[in-house]
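my questions concern the predicted model and sequence given below.
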Amino acid sequence: MIMEDNDDYFSSFDESWILALNDDEDDGVSGETLSASDTDKSDIDFSDFEENVDGDIVSDSNTDEAIDPMKAAMRSKMWTYNPRDDIEFEKGMLFTNVDAFRSALKDYVIQKGFVLVRRKNERTRCTAKCGIEGCQWRIHASLVGDTTTFMIKSYHAKHTCVMSKKNIEATSDWIAKKLVSVLKDYPEMTSKGIVAEMLKFGVNPIKMQVYRARKKAFEEIESSHGASYAKLPKYAELVRNHSPGSICKIHYDLPNLIMKEPRFLRIFISFKAQKDGFQAGCRPFIGFDGCHLKGPFGGVLLTAVALDGNNSLFPLAFAVAESENKDT
């Protein structure tokens, strides 16, 4: 990630800037307590995690650090994700934004094995403590000035409770994030392999968690069927623009004007090269066939084929429809 430069912000050695870093250090623990389920929504977006794992700062020039030592100090304290190392927090540690801090905090809680209670979980500040009554562990982080950078303002690292490796922070969303890079290389990984991969983090997921996490990880890698159907109009326009003479028609269901988006029914495609090939070298015989689609939305794939000079099948057109009947 590239942190925005603000010359007015970094070029001054005014001590008021240093005081501003800790203006909310002793923020207290007042306010309504947020449970883990209330805050788990911040982990749904997989793209946030991908963008936040890199904490590098790019300087404007090679002499920036010599001109402004404060930039060099901030660079040395910027947290970077390393899956091979255990996470350790310290006061003054910096994060690229609030999502990077939340991801690191979740990984830390799962790594150490204790219940986390979030006192504040806002875009500008986060305060959390150990959920065991009487335990002194507590962390507070908030924005640095008017930037998006997050800093740990106060941190009490000592636990006075008995920690357990089983906690509610290891959700299917968190497991899916860890599986994305693994399933890209090993898409045929079985459930036992996923469990073995999670045991590296000290997590032993149940069967339903493994199923949901695997599904979410593949949706992140390959996108979903619904998203693919939504791209069909763009595909049809590309076919018409780049293959003149081709036919690509989409039929939608528009029962009333209240619906915000039309519902896909069927699509028909016949490329110009298929028509030219049939007229130039195929026998005057056309056959029709169809097969059922096993995706979540069902439907059938209909095809029209001919025979070429070698008695091989030559496709003429294909369509995806809701069923095989006279209308389709």
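Alright, I've got the coordinates.

contacts and neighbour counts: CA atoms only from here.
OK.

and the helices in this protein, which stretches?
Applying DSSP state H to the chain gives helices spanning 7-10, 15-21, 36-39, 46-52, 64-67, 69-77, 98-112, 172-185, 191-199, 207-222, 225-230, 232-242, 272-281.

quick one: the first one to chain centroid distance?
In this case it means helix 7-10. Counting by CA atoms, centre = their mean, to the nearest Å, helix 7-10 is centred 33 Å from the centre of its parent chain.

now do the fifth one
Here the centre of mass of C-alpha atoms in helix 64-67, compared against the chain's by CA atoms, centre = their mean, lies 36 Å away.

what sits up against that helix?
K71, A72 (CA atoms under 8 Å, 6 or more residues apart in numbering).

one step back: could you dump the helices of the chain to a markdown table with distance to E122 and mean neighbour count?
Below are the helices of the chain laid out as a markdown table (distance: least, CA to CA, whole Å; neighbours: other CA atoms under 10 Å):
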| stretch | distance to E122 | mean neighbour count |
| --- | --- | --- |
| helix 7-10 | 24 | 10 |
| helix 15-21 | 18 | 12 |
| helix 36-39 | 10 | 13 |
| helix 46-52 | 16 | 15 |
| helix 64-67 | 32 | 12 |
| helix 69-77 | 23 | 15 |
| helix 98-112 | 8 | 19 |
| helix 172-185 | 20 | 19 |
| helix 191-199 | 29 | 15 |
| helix 207-222 | 26 | 17 |
| helix 225-230 | 30 | 12 |
| helix 232-242 | 38 | 13 |
| helix 272-281 | 56 | 14 |
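
nearest to V305, of those?
helix 272-281 (9.4 Å; CA to CA).

what's the closest one packed up against?
Contacts defined by 3 or more CA pairs under 8 Å, 6 or more residues apart in numbering; DSSP states H and E place helix 272-281 against strand 300-308, strand 313-321.

most packed of those?
Stretch with highest mean neighbour count among the helices and strands packed on helix 272-281: strand 313-321 (a mean of 20; mean count of other CA atoms under 10 Å).

angle of that one against strand 300-308?
If you take axes from the mean of the first three to the mean of the last three CA atoms, to 10 degrees, strand 313-321 sits at 160 degrees to strand 300-308.

which strands and helices sit next to strand 313-321?
So strand 313-321, by 3+ CA pairs under 8 Å, 6+ apart, packs with strand 263-270, helix 272-281, strand 300-308.

what about versus this one:
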Amino acid sequence: MHVDLSQDDTLEFPDLPHRRRDRTSSSMDSGELEVGKEFSNKDSFLGVVKQYSIMNGVNYKVVKSKSDKFKAKCVVQDGTCSWKIMASLRKKTGLWEIKKYKGPYTCVAGVSQDHPKMDSDMLATLILPTVKADPRTLVPVLIANIHGQLRYILSYRKAWIAK
């Protein structure tokens, strides 16, 4: 079976948790992270940051991750890229908020096809609705679906293992 990855709009994921609009955030709609964006919980925030990093080729390292704070910055620390993000839990509202953000990502190092943030948890969340609807869904179809959503070409191996 041949899957044409250039047909972005032919395959869609219904009800993707990472694509659903967070009740207080439209980060994915604008394609950019920004100070003041709020998220219902830490997982929601982390999902958006991961998805942003995959869609934009950002490779970041986590500097701090606690129950009420998160900080990450570009993995390359040679002064050429100053990308960083910091968010914390606002106790008054119970929401996570981006407190500091320096972007966009300007690192020339880039990220290989095998993006480190496309981990098994993220993949499982992305493909679960499709595989539940039809467990016989072929791996190339899953790859095309991920590409349609994230503009990211998933390796066959990662897709097969996730399935």
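Received it, and whenever you're ready, just let me know what you need. Here the structure is a predicted model, which is why all the values come from computation and not from measurement.

which residue is nearest the centroid of structure 2?
The C-alpha lying nearest the average C-alpha coordinate of structure 2 belongs to Q51 (CA atoms, centre = their mean; 1.2 Å).

corresponding residue for it in structure 1?
In structure 1, the residue paired with Q51 of structure 2 according to TM-score structural alignment is D107.

then S155 of structure 2?
So, by TM-score structural alignment, S155 of structure 2 is matched to I206.

number of nearby residues for that match?
10 (other CA atoms under 10 Å).

how far away is it from K165 of structure 1?
Distance of I206 of structure 1 to K165 of structure 1, given as CA to CA, to the nearest Å: 14 Å.

tell me who's in contact with the counterpart of G55 of structure 1 in structure 2.
The pairwise alignment with structure 2 assigns G55 of structure 1 to D22, based on TM-score structural alignment. Taking CA under 8 Å, 6+ apart as the criterion, D22 of structure 2 is in contact with F39, S40, S44.

overlap between those residues and structure 1?
Retained contacts for the contacts of D22 of structure 2 in structure 1, judged by both residues aligned by TM-score structural alignment, their matches' CA atoms under 8 Å, are F39, S40.

would you turn the contacts of D22 of structure 2 into TSV with distance to I146 of structure 2?
Converted to TSV, the contacts of D22 of structure 2 look like this (distance: CA to CA, whole Å):
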residue	distance to I146 of structure 2
F39	23
S40	25
S44	19
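
off-centre distance for stretch 99-112 of structure 1?
16 Å.

check the mean deviation of that stretch from structure 2.
Superposed on structure 2, stretch 99-112 of structure 1 shows a mean distance of 0.7 Å to its aligned residues (mean CA distance after the TM-score superposition for structure 1).

isn't S82 of structure 2 up against K73?
Yes - between S82 of structure 2 and K73 a contact is recorded at 7.5 Å, counting by CA atoms under 8 Å.

ok, the two, which is more surrounded?
Taking neighbours as other CA under 10 Å, S82 of structure 2 and K73 compare with K73 leading, 22 against 19.

give the contact list for the match of Q51 of structure 2.
Contacts of D107 of structure 1 by CA under 8 Å, 6+ apart are I87.

what distance do you get for it to H242 of structure 1?
48 Å.

and what of G55 of structure 1?
G55 of structure 1 sits 42 Å away from H242 of structure 1 when distances are taken as CA to CA.

so what's I152 of structure 1 up against?
So I152 of structure 1 contacts E90, K91, G92, M93, L94, I139, H140, A141, S142 (CA under 8 Å, 6+ apart).

likewise for Y105 of structure 2?
Contacts of Y105 of structure 2 by CA under 8 Å, 6+ apart are N56, V58, C74, C81, S82, W83.

what about the fourth one, neighbour count?
The number of residues packed near C81 of structure 2 is 19, by other CA under 10 Å.

not counting its neighbours along the chain, what's nearest it?
Leaving aside its sequence neighbours, C81 of structure 2 sits nearest to C107 (CA to CA, 6 or more residues apart in numbering; 5.0 Å).

map the one you found across to structure 1 for me.
Using TM-score structural alignment, C107 of structure 2 pairs with C161 in structure 1.

equivalent analysis for M86 of structure 2, please.
So M86 of structure 2 corresponds to H140, using TM-score structural alignment.

what about its match, neighbour count?
25.

got it, and the one 4 residues further on?
By the criterion of other CA under 10 Å, V144 of structure 1 has 22 neighbours.

one step back: R119 of structure 1: which of the helices of structure 1 is closest?
The nearest among the helices of structure 1, by CA to CA, is helix 36-39 at 10.6 Å.

for the closest residue to M118 of structure 2 other than its chain neighbours, give its distance to L95 of structure 2.
Closest residue in space to M118 of structure 2, ignoring its immediate chain neighbours: I54 at 7.1 Å, by CA to CA, 6+ apart. As judged by CA to CA, I54 of structure 2 and L95 of structure 2 stand 24 Å apart.

one step back: what residues are up against the residue nearest to M118 of structure 2?
H115, K117, M118, L150, Y152.

nearest to W160 of structure 2, of the residues you listed?
Looking across the contacts of I54 of structure 2 and measuring by CA to CA, the closest to W160 of structure 2 is M118, at 13.7 Å.

burial of the corresponding residue of structure 1 for the closest one, as a residue count?
Aligning on TM-score structural alignment places M118 of structure 2 opposite A170 in structure 1. The number of residues packed near A170 of structure 1 is 22, by other CA under 10 Å.

for D253 of structure 1, see how far away A170 of structure 1 is.
42 Å.

equivalent analysis for E51 of structure 1, please.
In terms of CA to CA, E51 of structure 1 sits 38 Å off from D253 of structure 1.

before we move on, what about I152 of structure 1?
Taken as CA to CA, the span from I152 of structure 1 to D253 of structure 1 is 53 Å.

next: W79 of structure 1.
Distance from W79 of structure 1 to D253 of structure 1, by CA to CA: 51 Å.

those two: who's more crowded?
Set W79 of structure 1 next to D253 and count neighbours by other CA under 10 Å: W79 wins out with 23 against 11.
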